[in-house]
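Asker: Dropping the sequence and predicted coords here.
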Amino acid sequence: MLFPIFVIATLSEIYVLVTVGDSIGAGNTILLVIITAFIGSYLLKQQGISTLKKVQNAAAQGKNPSFEMLEGVVIMVSGILLLTPGFITDFIGLLGLMPWSRAYFLTSFLQKNTDKIFTSAQFQKSSHNPKWGNPTNNAPQDSNAIDGEFWEEDKNKLDR
């Protein structure tokens, strides 16, 4: 199913590049593709840092940063699209880097797919052995535990 999509996308990119090249010239087309890559790199850095700060703020406030993390995934994919030569991928990549379009896309995606995402999760019994202690509690179970250090010394060095 993905192969025909990649073939159609590649042929569409080539068609658009050739059409734009015929209109404004090959040199200007190449220059325009390079300029969009630089603009995309700048926006990728700016939006990536902004989203990282959002994730950190949400985590610091005890909130679930899942929406912000999904934004990070969209930003990463958009950056890859912007670095790929072509005007169609550049347009889609720029849409992914714009905060308003990214929020709209993610909100509509989550509204349509939340049931699929959460109903497909499976929960299984843990294989935890209770004799090994509580996996979330790293405190020693025995109050008589002694903490210490050791080191090995080479006997040959001591005999000299």
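Answerer: Yep, it's here.
Asker: use CA for all of it now, contacts and neighbours both
Answerer: Will do.
Asker: Pro65 against Thr51, yeah?
Answerer: No: if you go by Cα atoms under 8 Å, Pro65 and Thr51 don't touch, sitting 10.2 Å apart.
Asker: what about Gln124, helix or strand, and which?
Answerer: Here Gln124 is covered by no helix or strand, with elements defined by DSSP states H and E.
Asker: May I ask you to confirm that Val74 is in contact with Arg102?
Answerer: Yes: taking contacts as Cα under 8 Å, Val74 lies within contact range of Arg102: 7.4 Å.
Asker: In contact with Ile75: list those residues for me.
Answerer: Leu44, Gln47, Gly48, Gly96, Leu97 (Cα atoms under 8 Å, 6 or more residues apart in numbering).
Asker: what number of residues lie near the first one?
Answerer: The reference is to Leu44. 24 (other Cα atoms under 10 Å).
Asker: Narrow the contacts of Ile75 to those in helices?
Answerer: Judged by DSSP state H, helices contain the following of those: Leu44, Gln47, Gly48, Gly96, Leu97.
Asker: all helices for this protein, in order.
Answerer: Going by DSSP H, the chain shows helices at 2-24, 26-60, 66-83, 87-97, 99-119, 155-159.
Asker: Check it against this one:
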Amino acid sequence: MPVFVLLLVMMLAEIAVIVAVGQAIGALVTVGLLVAVSVVGVAMLRRQGTRTLAAFGDAVRNRRDPQPQMVDGMLVGVAAGLVLFPGFVSDVLALLLLFPPTRAVVRRRVLRRAEQRRPTQVFVVDSEVVHPEPPEPIVIDSTREDRP
């Protein structure tokens, strides 16, 4: 239920901001500005997404912890969703997530929160691996009828 309320508040805020900007600068300029901000957002999204993917591959190849790059990828994905959501508020939030310094602040908070939520107890289950016996080979005995 809170997600629904958040989306409803977000939609109302977007409509209010669009109406306010439209009254201040005109409807046609407002639509042009919405399109321009979305185009800039998509361009930044492509660039930052490519950088994040390259950094993740580099971390895996060099056997470093890929968690920061994974969180960056998640945040770039959230920014992609926000860019697709029409309006100024969502576009500004998306651009903040695409801008590396502000994304680093959000990444640190996400990683800190994930660390706090990680369970401290580890359960080890004692088990034994049993390999089944290989099946007997299948032998096909056939004769050709055209040869004696």
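Answerer: Received it, and whenever you're ready, just let me know what you need. If you're wondering where the values come from, they're calculated on a predicted model, not measured in any experiment.
Asker: Please report the TM-score between the two superposed chains.
Answerer: Here the superposed chains carry a TM-score of 0.81, computed using TM-score structural alignment, normalised by the length of the second structure; 137 aligned residues with a Cα RMSD of 2.7 Å.
Asker: which one among the ones in helices among the contacts of Ile75 of the first structure gets closest to Leu81 of the first structure?
Answerer: Lowest distance from Leu81 of the first structure to these (Cα to Cα) belongs to Gly96, with 9.3 Å.
Asker: quick one: contacts for that closest one?
Answerer: Residues in contact with Gly96 of the first structure (Cα under 8 Å, 6+ apart) are Val74, Ile75, Ser78, Arg102.
Asker: one more time with 10 Å
Answerer: 44, 71, 73-79, 81-82, 90, 102-106 (Cα atoms under 10 Å, 6 or more residues apart in numbering).
Asker: Narrow these to those that are buried.
Answerer: Listed as buried from the contacts of Gly96 of the first structure are 44, 71, 74-79, 81-82, 90, 102-103, 106; burial here means 16 or more other Cα atoms under 10 Å.
Asker: And these, which is closest to Leu17 of the first structure?
Answerer: Distance to Leu17 of the first structure across these (Cα to Cα) is lowest for Asp90, with 11.8 Å.
Asker: rewinding a little: overlap in contacts of Pro65 and Thr51 of the first structure?
Answerer: Asn57, Glu71.
Asker: State the distance from the closest residue to Thr29 of the first structure other than its chain neighbours to Ile75 of the first structure.
Answerer: Leaving aside its chain neighbours, Thr29 of the first structure sits nearest to Gly21 (5.4 Å; criterion: Cα to Cα, 6 or more residues apart in numbering). Using Cα to Cα, to the nearest Å, one gets 29 Å for the distance from Gly21 of the first structure to Ile75 of the first structure.
Asker: cool, and Gln46 of the first structure?
Answerer: 10 Å.
Asker: Next, show the common contact partners of the two.
Answerer: By Cα under 10 Å, 6+ apart, Gln46 of the first structure and Ile75 have these common neighbours: Leu97.
Asker: quick revisit: shared neighbours of Val74 and Arg102 of the first structure, anything?
Answerer: Leu95, Gly96.
Asker: In stretch 35-42 of the second structure, which of the residues would be classed as buried?
Answerer: Of all the residues in stretch 35-42 of the second structure, those buried under the rule 16+ other Cα under 10 Å are Val37, Ser38, Gly41, Val42.
Asker: Kindly apply the preceding question to stretch 47-59 of the second structure instead.
Answerer: For stretch 47-59 of the second structure, the neighbour count (16+ other Cα under 10 Å) marks Gln48, Gly49, Thr52, Ala55, Phe56, Ala59 as buried.
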